[in-house]
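# give me coordinates for this.
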Amino acid sequence: MQIATREFVYILDVIQLSGKAPHLWQEILDVIQLSGKAPHLWQELGNFLFNNCDILKLGFSFTSDTSIIIHSLPHLSFNQHAGFLDVLSLWKQIEKNPNIKLPYEVQSGGPSLSTLVHLCLGRPLDKSDQFSNWEKRPLRQSQLEYAALDAYCLIQVYDVLKSCSEAVGFPFDDTCYNLMSTTKFKKKKSKTPTKSQR
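Prediction:
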């Protein structure tokens, strides 16, 4: 799990940490400025960050990532109206306005994060580690760099989208608010049949 701020990127190795002692969890939470001890530290992280409406959370096509996180880490208890902004949805809204011009042009490429990064920052993301073996430990330096950039680039892209939108009078903040108000996270359906299915 990657958590990026303007100053730092934190990579929480969920697989590696899940078998470690609780004091290690506390050290990690202290790093991201959580105080106090809690029996369920994931829940504390969820309340501090993921369920905090005052912290804007950026993602690109949230649905698959959040469904995996919700399934794997149920104590995070995502609140679907707690400041989550899907940058893909924002990009689609911005594209509807012909007056908004992003700094760079890309001849080809679908609606991917790499394409959007190229349009905003002038270079595509290096996706060579995207399909590498993420379960093998230790993670390679290139994997850590990929994970960090994958999260951090969203902040830079958001800033470019905002400045380009505001330059032509596009209601950027209102658009973001409307998108965040309609964000919904899908939970995986139980495979156990209900009485009506039996």
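# use CA for all of it now, contacts and neighbours both
Noted.
# name the element residue 115 belongs to?
For residue 115, the host element (DSSP states H and E) is helix 113-121.
# following element in sequence after that helix, please.
Note on helix 113-121: by DSSP H and E, the next helix or strand toward the C-terminus is helix 141-167.
# packing partners of that next one?
Taking 3 or more C-alpha pairs under 8 Å, 6 or more residues apart in numbering; DSSP states H and E as contact, the helices and strands that helix 141-167 lies on are strand 2-4, strand 9-11, strand 57-59, helix 87-95, helix 113-121, helix 172-181.
# for it, buried residues please.
Going by neighbour count (16 or more other C-alpha atoms under 10 Å), the buried part of helix 141-167 is 143, 146-155, 157-158, 160-162, 164-165.
# give me the neighbour count for the residue lying closest to residue 111 once chain neighbours are set aside.
The spatial neighbour of residue 111 that comes closest, neighbours along the chain excluded (C-alpha to C-alpha, 6 or more residues apart in numbering), is residue 88 at 7.6 Å. By other C-alpha atoms under 10 Å, the residues close to residue 88 number 18.
# in this structure residue 88 contacts residue 60, no?
Yes: the pair residue 88 / residue 60 is scored as a contact, 5.3 Å apart, by C-alpha atoms under 8 Å.
# list the contacts for residue 159?
For residue 159, the contact set (C-alpha atoms under 8 Å, 6 or more residues apart in numbering) is empty.
# chain neighbours aside, what residue packs nearest to the most centrally placed residue in the chain?
Centroid-nearest residue in the chain: residue 59, 3.3 Å away (criterion: C-alpha atoms, centre = their mean). Leaving out its chain neighbours, the residue that sits closest to residue 59 by C-alpha to C-alpha, 6+ apart is residue 86, at 5.1 Å.
# now do the contacts for residue 10.
2, 3, 4, 148.
# those into CSV, with extra columns for distance to residue 48?
Output for the contacts of residue 10, formatted as CSV (distance: C-alpha to C-alpha, whole Å):
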residue, distance to residue 48
2, 15
3, 13
4, 15
148, 21
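# now residue 66, nearest residue through space, not along the chain?
Excluding its sequence neighbours, the residue lying closest to residue 66 (C-alpha to C-alpha, 6+ apart) is residue 185, at 6.6 Å.
# also this sequence, please, to line up against the first:
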Amino acid sequence: MEAGYSEKVDELCRRYSLEGFMKTIDPETIPSETHYLHLNELVLEDIIWVDEVEGLLSATSHIEGCKVVGIDCEWKPNYEKGSQPSKVSIMQIASEKSVFIIDLIRLFEDEPNALGSCLKRILHSPSILKLGYNLQCDLKQLAHSYGELECFKHFEMLLDIQNVFKEARGGLSGLAKKILGAGLNKTRRNSNWEQRPLSPNQLEYAALDAAVLIHIFRHVRSQSQPASVKGGQSNVEWKSYIISSMDDTKKPKNMVKRKKKWKKCTVVSSQSN
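Just a heads-up that it's a prediction; the model follows:
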């Protein structure tokens, strides 16, 4: 409530039957709404939901024509101690103008071979640079969720934006605020990503998490010394963080800068990004 997340307050009140709670709140004690990044500010043309083979093939063809894409994943949080983590529910893949939100659960149930084949064309491609934030945690979660699929056992051309800006605080939202002038509304991160259909707010959140990576990367690539982040990396140096090949989400291979390694990450039941 103090952070101004009125939507989350409403959700928790409903979950825990706190009917009288909101009546006790003094509206003047609630801070004015923080400005968050919106999709229209990123000039996106399409958010495309993909849950059948025809759409998956179309999305794959589009993505194969891109040099750089942003990738993110969402899964339902599980707070029960000792329980297995939830399967990754969706994978978002963003190009400059479009975001494809792939229903992994549905496609894995209906067309696992097609899903594995299409994602292999993207994730194993050495000609497509895949951007992420805290990327290895997502990759571990994907491998844990869909270990039967070969597409999640090998990756080519990865760049974890988190490693380029190690000093940035506040996660991806904090980095977006420093680079783009507005952060991300993360209140929907722990919502139920297995519900279908996803709400418009969930779709916007998912699309933003992937699309913002493209815009941050554009800034990194175009600025020899990013002014928005103190101690930013040079235009030449960011290339040294690219991981050319990685198998089974273990230690990266063929890294240009050997001393830069993945941070240790374990499979967890809720997202850390």
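# what do we get in the second structure for the residue nearest to residue 59 of the first structure?
In the second structure, the residue paired with residue 86 of the first structure according to TM-score structural alignment is residue 160.
# quick one: residue 176 of the first structure and residue 49 of the first structure, what's the gap?
As judged by C-alpha to C-alpha, to the nearest Å, residue 176 of the first structure and residue 49 of the first structure stand 19 Å apart.
# residue 139 of the second structure and residue 152 touch, don't they?
Yes: when contacts are counted by C-alpha under 8 Å, residue 139 of the second structure is listed as touching residue 152 (7.3 Å).
# what's the PyMOL line that selects buried ones from the contacts of residue 10 of the first structure?
Here is the PyMOL command that selects the buried residues among the contacts of residue 10 of the first structure (16+ other C-alpha under 10 Å):
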select buried, resi 3+4+148
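# residue in the first structure paired with residue 212 of the second structure?
Aligned partner of residue 212 of the second structure by TM-score structural alignment: residue 153.
# ok, that match - contacts?
Applying C-alpha under 8 Å, 6+ apart, we find residue 153 of the first structure in contact with residue 117.
# what distance do you get for it to residue 133 of the first structure?
22 Å.
# what does residue 48 of the first structure give?
Residue 48 of the first structure is 31 Å from residue 133 of the first structure, by C-alpha to C-alpha.
# name the residue in these two with the higher neighbour count.
residue 48 (17 against 11).
# what lines up against the more buried one once you look at the second structure?
So, by TM-score structural alignment, residue 48 of the first structure is matched to residue 121.
# name the SS class of that match, please.
helix (DSSP: H, G, I helix; E, B strand; the rest coil).
# cool, and the one 4 residues further on?
Following three-state DSSP, residue 125 of the second structure is assigned to coil.
# that one contacts residue 158, doesn't it?
No: counting by C-alpha under 8 Å, residue 125 of the second structure sits too far from residue 158 to count as a contact (10.2 Å).
# okay, these two: which has more neighbours?
More neighbours surround residue 158 than the other of residue 125 of the second structure and residue 158, with 24 against 16 (other C-alpha under 10 Å).
# now name the helix or strand holding that one.
Per DSSP H and E: strand 154-160 holds residue 158 of the second structure.
# how close does residue 235 of the second structure sit to residue 178 of the second structure?
To residue 178 of the second structure, residue 235 of the second structure is 17 Å away according to C-alpha to C-alpha.
# same check on residue 55 of the second structure?
Taking C-alpha to C-alpha, one finds residue 55 of the second structure at 35 Å from residue 178 of the second structure.
# neighbour count for the two, which is higher?
More neighbours surround residue 178 than the other of residue 55 of the second structure and residue 178, with 19 against 15 (other C-alpha under 10 Å).
# find the residues that touch each one of residue 88 and residue 60 of the first structure.
residue 113.
# residue 69 of the second structure pairs with which position in the first structure?
Under TM-score structural alignment, residue 69 of the second structure pairs with no residue in the first structure.
# would you confirm that residue 69 of the second structure belongs to a strand?
Yes: assigned with three-state DSSP, residue 69 of the second structure falls within a strand.
# helix, strand, or coil at residue 48 of the second structure?
Put simply, residue 48 of the second structure is strand when judged by three-state DSSP.
# show me what contacts it?
98, 99, 100, 101.
# which of those residues are buried?
If we count by 16+ other C-alpha under 10 Å, the contacts of residue 48 of the second structure have these buried: 98, 99, 100, 101.
# endpoint to endpoint, stretch 114-134 of the first structure covers what distance?
Across stretch 114-134 of the first structure, the straight-line distance between its terminal residues is 20 Å, by C-alpha to C-alpha.
# would you check the span in the second structure matched by that stretch?
The aligned range for stretch 114-134 of the first structure is 173-193, by TM-score structural alignment.
# check the gap between the closest residue to residue 168 of the second structure other than its chain neighbours and residue 217 of the second structure for me.
Closest residue to residue 168 of the second structure apart from its sequence neighbours, by C-alpha to C-alpha, 6+ apart: residue 175 at 5.8 Å. Distance, residue 175 of the second structure to residue 217 of the second structure, using C-alpha to C-alpha: 11 Å.
# residues near residue 109 of the second structure, how many?
10.
# which one in the first structure is aligned with it?
In the first structure, residue 109 of the second structure lands on residue 19 (TM-score structural alignment).
# doesn't that match fall inside a strand?
No: applying three-state DSSP, one finds residue 19 of the first structure to be coil, outside a strand.
# mind listing what's buried in stretch 40-59 of the first structure?
41-53, 57-59.
# hmm, who's touching it?
Contacts with stretch 40-59 of the first structure, where a contact means C-alpha under 8 Å, 6+ apart, come from 25-26, 29, 34, 38, 73, 75-79, 81-88, 151, 154-155.
# now with 7 Å, please.
38, 75-79, 82-87, 154 (C-alpha atoms under 7 Å, 6 or more residues apart in numbering).
# just put those in JSON lines and tack on distance to residue 139 of the first structure.
Formatted as JSON lines, these follow (distance: C-alpha to C-alpha, whole Å):
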{"residue": "38", "distance to residue 139 of the first structure": "29"}
{"residue": "75", "distance to residue 139 of the first structure": "25"}
{"residue": "76", "distance to residue 139 of the first structure": "24"}
{"residue": "77", "distance to residue 139 of the first structure": "27"}
{"residue": "78", "distance to residue 139 of the first structure": "27"}
{"residue": "79", "distance to residue 139 of the first structure": "30"}
{"residue": "82", "distance to residue 139 of the first structure": "31"}
{"residue": "83", "distance to residue 139 of the first structure": "31"}
{"residue": "84", "distance to residue 139 of the first structure": "28"}
{"residue": "85", "distance to residue 139 of the first structure": "29"}
{"residue": "86", "distance to residue 139 of the first structure": "27"}
{"residue": "87", "distance to residue 139 of the first structure": "27"}
{"residue": "154", "distance to residue 139 of the first structure": "22"}
